[in-house]
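Visitor: sequence plus predicted model, see below.
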Amino acid sequence: MSIAVTGATGHLGRLIVESLLRRGVPPDQIVALGRNVAKADDLRDRGVAVVQIQYDDVDSLRLAFAGVDELMFVSGNEARKREQHRNVVTAAKDTGVGLIVYTSIANADRSTLMLAADHRATEQEIVASGVPFVFLRNSWYLENYTSQLPTYQERGIVGAAGDGEISAATRADFADAAAAALTGGAQAGQAYELGGAAFTMAGLADEVSRQSGKQITYTDLPVDKYVGVLVDGGTPQAGAEIVADGDRGVASGDLHVEGNDLERLIGRQPTTLAEASRDAM
């Protein structure tokens, strides 16, 4: 069986390849696909096939997918990703891929997030293609927050999430779920809502306070005011609007995940906010 992983030179895709290897998938059955293949030289040295692709180039995708049994489709992050995702699905169908495992977003079928529209469209494209699929609907990464711990300790936490709950988990946990799905742990035709133990932004402030020994506060702002804060801090306007819309979605419950799909896929409790914060301090 051949498993191809797109985005394998990025954070999540690389972790998925590593998880597959830990699960005992032979290196010569894994194809690592990405744009900057120099980042995967060590994988090539370990026996993993490394192939350069461009989501804009359907022919490169067809060549890369030839002979692939399962495709781990890690979603792109560019503005034109809807068209790029369509190219991936078309190439997978044309080359006879037997299963697409797609990294979507939490509650994709009903989410009001700006980011969710492209994921929802991609899910629909995959279903319409007739290729068997598994949708992994990931909530936010804990790293979205732990990467900002120094800023939080210096300036406090600002956002527009209200008291909405975020079922965040680490990239590594989401990667392990993907590897489990690729190795028989998920049922084709199903969407899995993936997230860890939920917390609010006020809860995040409390946890950072506990870990750092400093009193950290959370200041909640209207969405437009939060956009202004982000822009003033150097975030481009378009990016600031997406980030602030994410917080608006948190307040609306879009990033809260019910159930324990992540725990069932990875066979253990997901990493908690406390554990991730401690490790990042």
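Guide: On my side now, so go ahead.

Visitor: rest of the way, CA atoms for contacts and neighbours
Guide: Noted.

Visitor: around Arg22, how many other residues sit close by?
Guide: 12 (other CA atoms under 10 Å).

Visitor: nope, Leu230 is what I meant
Guide: Using other CA under 10 Å, Leu230 has 19 neighbouring residues.

Visitor: so it lies in a helix, does it not?
Guide: Yes: under DSSP: H, G, I helix; E, B strand; the rest coil, Leu230 sits within a helix.

Visitor: right, and it touches Ala240 too?
Guide: Yes: contact criterion CA atoms under 8 Å: Leu230 and Ala240 qualify, at 5.7 Å.

Visitor: who's in contact with Leu273?
Guide: 142, 169, 197, 204, 207 (CA atoms under 8 Å, 6 or more residues apart in numbering).

Visitor: from what I can see the last one touches Ala276, true?
Guide: No: with contacts defined as CA under 8 Å, Glu207 does not count as touching Ala276, sitting 10.5 Å away.

Visitor: neighbour count: the two, which is higher?
Guide: Neighbour count, other CA under 10 Å: between Glu207 and Ala276, Glu207 has more, with 19 against 16.

Visitor: who does the helix or strand where that one lies touch, helix- and strand-wise?
Guide: Using DSSP states H and E, the element containing Glu207 is helix 201-212. Secondary-structure packing of helix 201-212 (3 or more CA pairs under 8 Å, 6 or more residues apart in numbering; DSSP states H and E): helix 149-155, strand 218-220, helix 273-280.

Visitor: alright, now check it against this:
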Amino acid sequence: MIVVTGATGQLGRLVVDGLLESVPADRVAAAVRNPGKAADLAARGVEIREADYERPETLQRAFAPGDTVLLISGDAVGRRLGQHRAVVDAAKAAGVARIAYTSVLYADTTPLALAVDHRGTEEHIRASGIPFTFLRNGFYTEVYAASILQGVEHGAILGSAGDGRIASASRADFAAAAVAVLTGEENGDKIYELSGDTAWSLPELAAEVSAASGRTVVYRDLPHADYRQVLIDTGLPEPAATMYADIDLDVVRGALSPTPGELSALIGRPTTPLRESVAAILKEA
């Protein structure tokens, strides 16, 4: 079986959709925290397995010998390393054949603070002895959906990234990469550094939003402390505001700008252009 954890999340659903286009439904299992939210997947023939990252007893039943597992990283920054370790331990105990993990671009060298949990997870997977594939994902363009919508509403996108560049790709692009790995014949341990084909800056994002919306949208660059305060003022808790503001500093340092081309090579097509993603975000709003 191919087991997708977090299968009712945004990335997980796209991965399951892609798998169902490639393999019979009876080869796909969705490991989810709340099975009730996966009723639509069950109706399509997907096996539903309860798997709550914070309840190890559910993880013990989530995997079986010979499974190929996609561990989609959790979103509880600061707690997810422990969650991931519990998943890996359960997978090892079950005797799975391979584990693929959605990590972060250049996890072993990036200055991104959010990479700490990913590095720790990669280390734990290596130590487990399970054959692995690390899908080191760059940023999803959809991460900037809120900024795009606020830009249309207020005429400005705020940040402190200057002219730093971001080689993002769509969430669907990264899902396609996961499907390619899960349905392919991977031999040995493998690491993919995945990012968009073209890096862009926040001023360029503002220009694309202007073109797509028909409204004038500019990028307003703020000092780091001022941008952090803006995020706090919009309701973000201080730790989250600090993390997001610090990401812009890392953008300036080039942490998200590499374009190694491995994502487009893996999915067999160019990654989704920024313009298309912006148009899709505005259409869905």
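Guide: Noted; the coordinates are in hand. Quick caveat: nothing in here was measured; it's all calculated off a predicted structure.

Visitor: closest one to Gly76 of the first structure among the helices and strands packed on helix 201-212 of the first structure?
Guide: Closest to Gly76 of the first structure of these, according to CA to CA: helix 273-280, at 25.0 Å.

Visitor: and the closest one, how far from the second structure on average?
Guide: Superposed on the second structure, helix 273-280 of the first structure shows a mean distance of 1.3 Å to its aligned residues (mean CA distance after the TM-score superposition for the first structure).

Visitor: now that helix: buried residues?
Guide: 273, 276-277 (16 or more other CA atoms under 10 Å).

Visitor: and the counterpart of Leu43 of the first structure in the second structure, how many residues sit next to it?
Guide: For Leu43 of the first structure, the aligned position in the second structure is Leu41, judged by TM-score structural alignment. For Leu41 of the second structure, the tally of surrounding residues (other CA under 10 Å) stands at 21.

Visitor: check contacts around Leu41 of the second structure.
Guide: 30, 47-48.

Visitor: let's have those in JSON lines, adding distance to Glu193 of the second structure.
Guide: Below are the contacts of Leu41 of the second structure laid out as JSON lines (distance: CA to CA, whole Å):
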{"residue": "Ala30", "distance to Glu193 of the second structure": "25"}
{"residue": "Glu47", "distance to Glu193 of the second structure": "30"}
{"residue": "Ile48", "distance to Glu193 of the second structure": "30"}
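
Visitor: Leu182 of the second structure: which of the residues you listed is nearest?
Guide: Ala30 (13.5 Å).

Visitor: name the SS class of Val88 of the second structure, please.
Guide: Reduced to three states by three-state DSSP, Val88 of the second structure is helix.

Visitor: show me what contacts it?
Guide: The neighbours of Val88 of the second structure, taking CA under 8 Å, 6+ apart as the test, are 124-125, 128.

Visitor: for the corresponding residue of the first structure for Ala25 of the second structure, give its distance to Leu12 of the first structure.
Guide: Alignment note: Ala25 of the second structure maps to Pro27 in the first structure; criterion TM-score structural alignment. Computed as CA to CA, to the nearest Å, the Pro27 of the first structure to Leu12 of the first structure distance reads 18 Å.

Visitor: ok, now Gly159 of the first structure?
Guide: Distance, Gly159 of the first structure to Leu12 of the first structure, by CA to CA: 25 Å.

Visitor: strands of the first structure, start to end?
Guide: For the first structure, applying DSSP state E gives strands covering 3-5, 30-34, 49-52, 70-73, 99-105, 133-138, 157-159, 190-194, 218-220.

Visitor: could I get those strands as CSV with mean neighbour count?
Guide: Listed next are the strands of the first structure as CSV, based on neighbours: other CA atoms under 10 Å:
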stretch, mean neighbour count
strand 3-5, 25
strand 30-34, 26
strand 49-52, 21
strand 70-73, 25
strand 99-105, 24
strand 133-138, 25
strand 157-159, 20
strand 190-194, 23
strand 218-220, 18
